[in-house]
Structures are given as C-alpha cells and as structure tokens.
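Peer 1: Mind looking at a prediction? Sequence and model below.
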Amino acid sequence: MKGALTFGCCLLNLSAFAQPGIAEMQQAKSDLTNDFFSVFDFSLVMATLLGLNGAIKIYHNWQMGKDRIDADVAAWFFAAFFMIIAGAFLRALFGI
C-alpha cells in the first residue's frame, strides 16, 4: 500500500513539470483575442439581423391589429439588451 502511494506521489510530481510555459500562454491569449473579435463581430451581425426580423414581425402584427403586442415588444427589447450585456460580460471574462 505504501509503495502504491509513493508511486502515485512521484507521478503527481512528474506531471507538474509538464505544464505549459509563458510563451505558450501568450500564444493562447493571442489566438483567443483574434478568434474572439471575429466571433464577436459575427454575433453583432447576427443580433442585428435577428433584431430587424423581430422589429418587422412586431410592426406586421401591430398593423394587422393584434391587440396584445406588449409581450412581443418586451421580448424583442430584452433580447437586444441581453446581446449587449453578453458581449460586455465575455470581454470582462476573458480580459480582452
């Protein structure tokens, strides 16, 4: 039992030397920064297209005389608000 425990501790000690260095961490941050901004720009374009689609849907329902469009307007507004907050949250989370 003691031999297995000693062997396990030796393996843990060896795995500590296999951690990535500072150069690899800088490269990962650089890759994340480049990918994040392209994905972030794509999400803004998609949010714009979906927002326009929602606005046209609400306008159509309003013109057709639908009585209760308040829920649709609120859902449309909070979806847009969520997209803005999500972008700021992701920037703060990744430190970009």
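Peer 2: Received the coordinates, thanks.
Peer 1: alpha carbons only for contacts and neighbour counts from here, please
Peer 2: OK.
Peer 1: Output the contacting helices and strands for the helix or strand encompassing Ala71.
Peer 2: Element membership for Ala71 (DSSP states H and E) is helix 70-94. The contact analysis (3 or more CA pairs under 8 Å, 6 or more residues apart in numbering; DSSP states H and E) places helix 70-94 against helix 22-63.
Peer 1: Presented hereafter is structure B, for comparison with structure A:
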Amino acid sequence: MKKTFKTLYAGFILSLIGLSAYAQDGNAGINEATTQVKSYFSTGTNLMYAIGAIVGLVGAIKVYKKWNDGEHDTGKVASSWFGSCIFLVVVATVLKSFFGV
C-alpha cells in the first residue's frame, strides 16, 4: 500500500513540475494565440461576405418566385432577406474596422 501511495505521489509531483514549466511562458502563448486568431480573421470576414452574397442570391430568387406567384407577403419576405444580407455584411465590416486587422 505504501509503495502505491509513493508512486502516485511521485507521479503527482512530476505532473505539477511539468505544468509549471508550461505555465512560465504564458505571455508567449497568449501572443501566439493572438497572432493565430489575427491570421484567421481576414479569412473569416471574407467568408462572412461570401455567405452574405449567397444569402442575397437565395433571397432574391425566393422573392422573385413569390412576386411571380402573386403572393401578398412579398414585401415582408424581401425585407427580411435583404435585412439578413445587410446584417452579415455590416457585421463583417464593423468587426474588421473594430479590430483593425
């Protein structure tokens, strides 16, 4: 029983030593994470622009179909699709200007 306890205790101490070695360079890790997030940010905003374009095209097709079918809620559908498309573009633009990337 004592041997098992000593083994567990030694493993625990070695784990703490290993964790403290990783924790000592916290600033470098945070800086590296910041650099990685900034490198993905431009791609993410371009993806939001692309999604906005696709949403706009799908919305335009749906509104056109409703308009040709003579449905009465065409204006409501058009405003909702147009609003969602504008929202995606505005959010991407604001985030890009806010974070200065």
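Peer 2: Everything's here; your move. Remember, predicted model here, so these are calculated numbers, not experimental data.
Peer 1: neighbouring contacts of the helix holding Ala71 of structure 1?
Peer 2: 40, 44, 47, 51, 54-55, 58 (CA atoms under 8 Å, 6 or more residues apart in numbering).
Peer 1: now do stretch 46-55 of structure 1
Peer 2: Counting by CA under 8 Å, 6+ apart, 76, 80, 83 sit against stretch 46-55 of structure 1.
Peer 1: So among the residues you listed, which ones count as buried?
Peer 2: 76, 80 (16 or more other CA atoms under 10 Å).
Peer 1: tell me, stretch 75-91 of structure 2 lands on which residues of structure 1?
Peer 2: Mapped onto structure 1 using TM-score structural alignment, stretch 75-91 of structure 2 covers residues 70-86.
Peer 1: can you tell me how far Gly75 of structure 2 sits from Ala33 of structure 2?
Peer 2: With distances taken as CA to CA, to the nearest Å, Gly75 of structure 2 is found 45 Å from Ala33 of structure 2.
Peer 1: Let me fix that, I meant to ask about Ala23 of structure 2.
Peer 2: Taken as CA to CA, the span from Ala23 of structure 2 to Ala33 of structure 2 is 15 Å.
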